[in-house]
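Engineer: curious how this folds, go ahead:
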Amino acid sequence: MHQVLLCGALVVTLSMGIRHGFGLWLTPITMERGWTRETFAFAMAVQNLAWGVAGPVAGMLADRFGAFRVLAGGALLYALGLVLMALSPTGATFTASAGLLIGIAQSGTTYAVVYGIIGRQIDPARRSWAMGVAAAAGSFGQFLMVPVEQWLIASFGWQQALMLLGGAALVIAPLALGLREPVAPGGPARAQQSIGAALREAFGYRSFQWLMAGYFVCGFQVVFIGVHMPSYLKDHGLAPEVATTALALIGLFNVFGTYGAGVLGQRLAKRHILSTIYLLRSVAIVTFLAAPLTPASVYLFSAVMGVLWLSTVPPTNAVIAQIFGVQYLSMLGGFVFLSHQVGSFLGVWLGGRLYDATGSYDVVWWLAVALGVFAALANLPVREGPIARPVAQPA
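Structural biologist: All right, here's what the predicted structure looks like:
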């Protein structure tokens, strides 16, 4: 158990830590290349969408053949994508590398694949806690990597910084050795349900649909803030160091938020945890927009949002395992995450599109508030008990 948690946590630390700092590249890349913010934002939107679309496939492969090959392949694609991102001369090639290639790589190196392993290898009584540990590792990655990435950009330039990160992404491959599962995990149970039957069951179940709706909102909010907040703060006259500190604080406090959500998921109804998280996000954004914008208000907002940032991840995935079991946990988690990434696509792209159209991020901020209220309501009807199934389902 300890090896699975340690290696899984380190993989998520690297994969999520690298991507959390991409907002730091918006200004230097667009200024040097002469691109609009929408060009950069569209590439990040494609990245999130590609991550989501490839997620179910990566999860299906990990469930069927084991996670090691998926993680190792994802590490190679991640490194290649970062190098090509640095070398892209046009908006189209930038979208292909930073968007499509890195998005596919992330589908094989992040939560869906790692959580599938945790779900199958960790005792159900500790599953929510273990997922909280893995999510907290991803949050620590943000806290650790964002200042490192800012330092790399300042010291070596944005292109060399991306290439160095490409080398760091390769470390995921040897870490994946610690996540190799026993041959045919779960033994005969793997034949109990076919992939098609699992998909029909999940997509026909109302609670699964509500979880997907809530995760859509999660993606919209966090990716919009993560990518556009540095430029939002710069537009309002705050120093670049404020944005760097803000992103790092989100990562730091998310360590506590995700771990706490995992622990609470062992004791409280997960639908209530999720509903509370989404509602508090809306309250935090409204307060942030209403207050005078100062470094102190930015840091306070970042700390609060950090507690709420990825704290939706452990209870959402734990509910999926609780309802449907763990045989296809990576695949079903991948489909829920696809909804998250559709929201991410719209959040990051609309941020750039509406900024270029109006000169302001205000419309997207308020849209994030309204969606948070919707997600709070959407999670309340979720039924967390195991789904009723026939005694036997032929493969």
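Engineer: rest of the way, CA atoms for contacts and neighbours
Structural biologist: OK.
Engineer: give me the buried stretch members for the helix or strand containing Ala303, please.
Structural biologist: Ala303 belongs to helix 295-308 when assigned by DSSP states H and E. Residues of helix 295-308 classed as buried under the neighbour-count rule (16 or more other C-alpha atoms under 10 Å) are Pro295, Val298, Tyr299, Leu300, Phe301, Ser302, Ala303, Val304, Met305, Gly306, Val307, Leu308.
Engineer: what is the nearest of the residues you listed to Leu247?
Structural biologist: Ser302 (7.1 Å; C-alpha to C-alpha).
Engineer: hang on, that closest one packs against Asn254?
Structural biologist: No - if you go by C-alpha atoms under 8 Å, Ser302 and Asn254 don't touch, sitting 9.7 Å apart.
Engineer: residues touching Ala154, list them.
Structural biologist: Shown in contact with Ala154 (C-alpha atoms under 8 Å, 6 or more residues apart in numbering): no residues.
Engineer: residues touching the residue lying closest to Leu338 once chain neighbours are set aside, list them.
Structural biologist: Nearest residue to Leu338, sequence neighbours excluded (C-alpha to C-alpha, 6 or more residues apart in numbering): Gly52, at 3.8 Å. If a contact means C-alpha under 8 Å, 6+ apart, then Gly52 has Gly103, Ser107, Gly334, Phe335, Phe337, Leu338, Ser339, His340, Gln341, Val342 as its contacts.
Engineer: what of Leu350?
Structural biologist: Contacts of Leu350 by C-alpha under 8 Å, 6+ apart are Val364.
Engineer: repeat that for the one 5 residues further on.
Structural biologist: Tyr355 makes contacts with Tyr361, as judged by C-alpha under 8 Å, 6+ apart.
Engineer: show me what counts as buried in the strand or helix carrying it.
Structural biologist: Element membership for Tyr355 (DSSP H and E) is helix 329-358. By neighbour count on 16+ other C-alpha under 10 Å, the buried set for helix 329-358 is 329-355.
Engineer: before we move on, what about stretch 49-68?
Structural biologist: In stretch 49-68, counting by 16+ other C-alpha under 10 Å, buried: 49-64, 66-68.
Engineer: here is a second sequence; please produce its structure as well for comparison:
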Amino acid sequence: MTRLSQYTLVISAASCVFITLGLNHTQGLFLLPMSEKLNTGRELFSLAGGLGVLFSGLFAPIFGGFADKFGAGKALTILSLLQLISWVWLGNIETNFDLLGARILLGIGASAILGIALSVTGKSVSPSNKSLFLGIIMASGSLGQFVVVPIINTIIQNYDWQMATLISAFIVSSIFIFAFFISKNTPAFKTKSPKTENIDENRILENSQSLTDSLREASKNKSYILLTTGFFVCGFHVTFVGTHLPAFLTDNNLQAWVGASALSLIGLFNIIGTLSFGYLGSKLSKKNLLSVLYSMRSLLFLFFIISPKNELTVLIFASVLGILWLSTVPLTNGIISDIFGQGYVTMLFGITILSHNIGSFLGSWLGGRLYDIYGSYDPVWWICVLLGFTSAAINYPINIKPVKRLQQA
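Structural biologist: From the prediction side, this is the model:
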């Protein structure tokens, strides 16, 4: 694979993640106007968002397996079409069913974008650049959040939220182009199982392991189970904050730009976080880094709970949280690759994403549910603190050791 082809593939994959994650992180901006449109409390929007990420988790391994078998470009084309339809639907909601249906479809459309982008990059680039390029893929999602969130917020404030959804649909349509470039620049290879770091970039080992065997192997691996369980907490954290932080700040008498700026800053500083932890993951223990990340999140949430809510504290909170935001993903994906090889890494990461999205469902839904019951988000902030320390303890005993199949290869 030529250097130009590698760069084209990485840029295209990063662009798909840029658009999808950038738009996904605008969802909290729509909570209040859509709830007002349908004359509901916050639970309905929160439930719709939670179902969206839950279905995203359910379909991530399905589309991941589809990408492994039929190609990343084809899978990305289908997913982008589903996103396009869902954004148009969101701009025309009239009933509770419309909101639920559109958000579920949007979740399915976004389901495997990240996993496919990471996997096709990991499979296609040289091992010496893999950690860096995976960090770039993750950083592109954060850059999308930094760029897209304030744009959508400006459209909502100066026009209306329906216009914002239609512009979002237009932005999503560009993924078709990047999917085409990925198809043209992906090496022709069968499902493979490389020997972790020692494989030559031009050498491809054919993997005779079946999908069923891969699932059976992963289900018996204690470290994979711990990793997947701990990733649940990441989903709870990021979706609760992403969905409810703008409304929480409005409740605390802060202007709409503060919430949008906070989400944008999370994206900006996550660029630093993902690149830094992507690099550190090639030098230090990935599972120890995960434990440190989750512990730091809990300490940060404690700081935010006891701090006064003003522009300064919010922006400091958002900046630090950004460094910890999605830095867990390249580390998590890297551990899966280190243990099982690249053969079905997209599918296995998709299953881990399912755990993440179950956490996301609860983070989104419980945020709205408990707010409607207590008139406050305080109970959920304390849940975030507890879960962060729990995940740190879960990740610590993980043993990053290749399975016997790879050791014997």
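Engineer: what's Ile85 of structure 2 aligned with over in structure 1?
Structural biologist: Aligned by TM-score structural alignment, Ile85 of structure 2 pairs with Leu80 of structure 1.
Engineer: for its match, which non-adjacent residue is closest in space?
Structural biologist: Closest to Leu80 of structure 1 by C-alpha to C-alpha, 6+ apart is Gly166, at 6.8 Å.
Engineer: is whatever residue of structure 2 lines up with the one you found in a helix, a strand, or coil?
Structural biologist: In structure 2, Gly166 of structure 1 lines up with Ala169, judged by TM-score structural alignment. Look at Ala169 of structure 2: counting by DSSP: H, G, I helix; E, B strand; the rest coil, its state is helix.
Engineer: is Ala169 of structure 2 in contact with Val88, as I believe?
Structural biologist: Yes - with contact defined as C-alpha under 8 Å, Ala169 of structure 2 reaches Val88; the gap is 6.2 Å.
Engineer: more neighbours: which of these two?
Structural biologist: Ala169 (22 against 19; other C-alpha atoms under 10 Å).
Engineer: what's near enough to touch the more buried one?
Structural biologist: Gln83, Leu84, Ile85, Trp87, Val88.
Engineer: kindly report the same for Tyr344 of structure 2.
Structural biologist: Gly65, Asp68, Thr191, Lys192, Leu211, Ser214.
Engineer: do the same with Gly109 of structure 2
Structural biologist: Here Gly109 of structure 2 is in contact with Ser56, Ile78, Leu79, Ser80, Leu81, Leu82, Gln83 (C-alpha under 8 Å, 6+ apart).
Engineer: quick one, which of those are buried?
Structural biologist: Buried among these (16+ other C-alpha under 10 Å): Ser56, Leu79, Ser80, Leu81, Leu82, Gln83.
Engineer: quick one: which of those residues is nearest His244 of structure 2?
Structural biologist: Ser56 (19.2 Å).
Engineer: can you add secondary structure and give the contacts of Gly109 of structure 2 back as CSV?
Structural biologist: Shown next, in CSV, are these (three-state DSSP):
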residue, secondary structure
Ser56, helix
Ile78, helix
Leu79, helix
Ser80, helix
Leu81, helix
Leu82, helix
Gln83, helix
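Engineer: and the two most separated of those?
Structural biologist: Ser56 and Leu81 (14.7 Å).
Engineer: now do the helices in the stretch 101-250 of structure 1.
Structural biologist: The residue ranges that make up the helices of the stretch 101-250 of structure 1, judged by DSSP state H, counting those that start in this stretch, are 102-107, 111-121, 127-156, 158-169, 172-176, 195-203, 206-235, 240-264.
Engineer: where in structure 2 does the first one align, residue-wise?
Structural biologist: Residues 106-111 of structure 2 are where helix 102-107 of structure 1 lands when matched by TM-score structural alignment.
Engineer: how much space between the aligned partner of Tyr159 of structure 2 in structure 1 and Ala248 of structure 1?
Structural biologist: Aligned counterpart of Tyr159 of structure 2 in structure 1: Phe156 (TM-score structural alignment). Distance of Phe156 of structure 1 to Ala248 of structure 1, computed by C-alpha to C-alpha, to the nearest Å: 20 Å.
Engineer: who has more neighbours, the two?
Structural biologist: When neighbours are counted by other C-alpha under 10 Å, Phe156 of structure 1 and Ala248 differ, and Ala248 comes out ahead with 27 against 12.
Engineer: and for the equivalent of the more buried one over in structure 2, nearest residue in space, chain neighbours not counted?
Structural biologist: The equivalent of Ala248 of structure 1 in structure 2 is Ser264 (alignment by TM-score structural alignment). In space, and not counting its chain neighbours, Ser264 of structure 2 is closest to Phe146: 4.1 Å by C-alpha to C-alpha, 6+ apart.
Engineer: now do the contacts for the counterpart of the one you found in structure 1.
Structural biologist: Mapped onto structure 1 by TM-score structural alignment, Phe146 of structure 2 lines up with Phe143. By C-alpha under 8 Å, 6+ apart, Phe143 of structure 1 lies in contact with Gly17, Leu247, Ala248, Leu249, Ile250, Gly251, Leu252.
Engineer: neighbour-wise, which of those leads?
Structural biologist: Gly251 (32 neighbours).
Engineer: wait, doesn't it sit right on Phe140?
Structural biologist: Yes - Gly251 of structure 1 lies in contact with Phe140 (C-alpha under 8 Å); the separation is 5.8 Å.
Engineer: closest to Ile152 of structure 2 out of the contacts of Tyr344 of structure 2?
Structural biologist: Gly65 (32.8 Å).
Engineer: that closest one maps to what in structure 1?
Structural biologist: Checking TM-score structural alignment: Gly65 of structure 2 goes with Met60.
Engineer: got the contact list for that match?
Structural biologist: Per C-alpha under 8 Å, 6+ apart, neighbours of Met60 of structure 1: Tyr328, Ser330, Met331.
Engineer: mind doing that once more with 7 Å?
Structural biologist: Contact analysis of Met60 of structure 1 by C-alpha atoms under 7 Å, 6 or more residues apart in numbering lists Ser330, Met331.
Engineer: equivalent analysis for Gln327 of structure 1, please.
Structural biologist: Going by C-alpha under 7 Å, 6+ apart, the list of residues near Gln327 of structure 1 reads Arg190.
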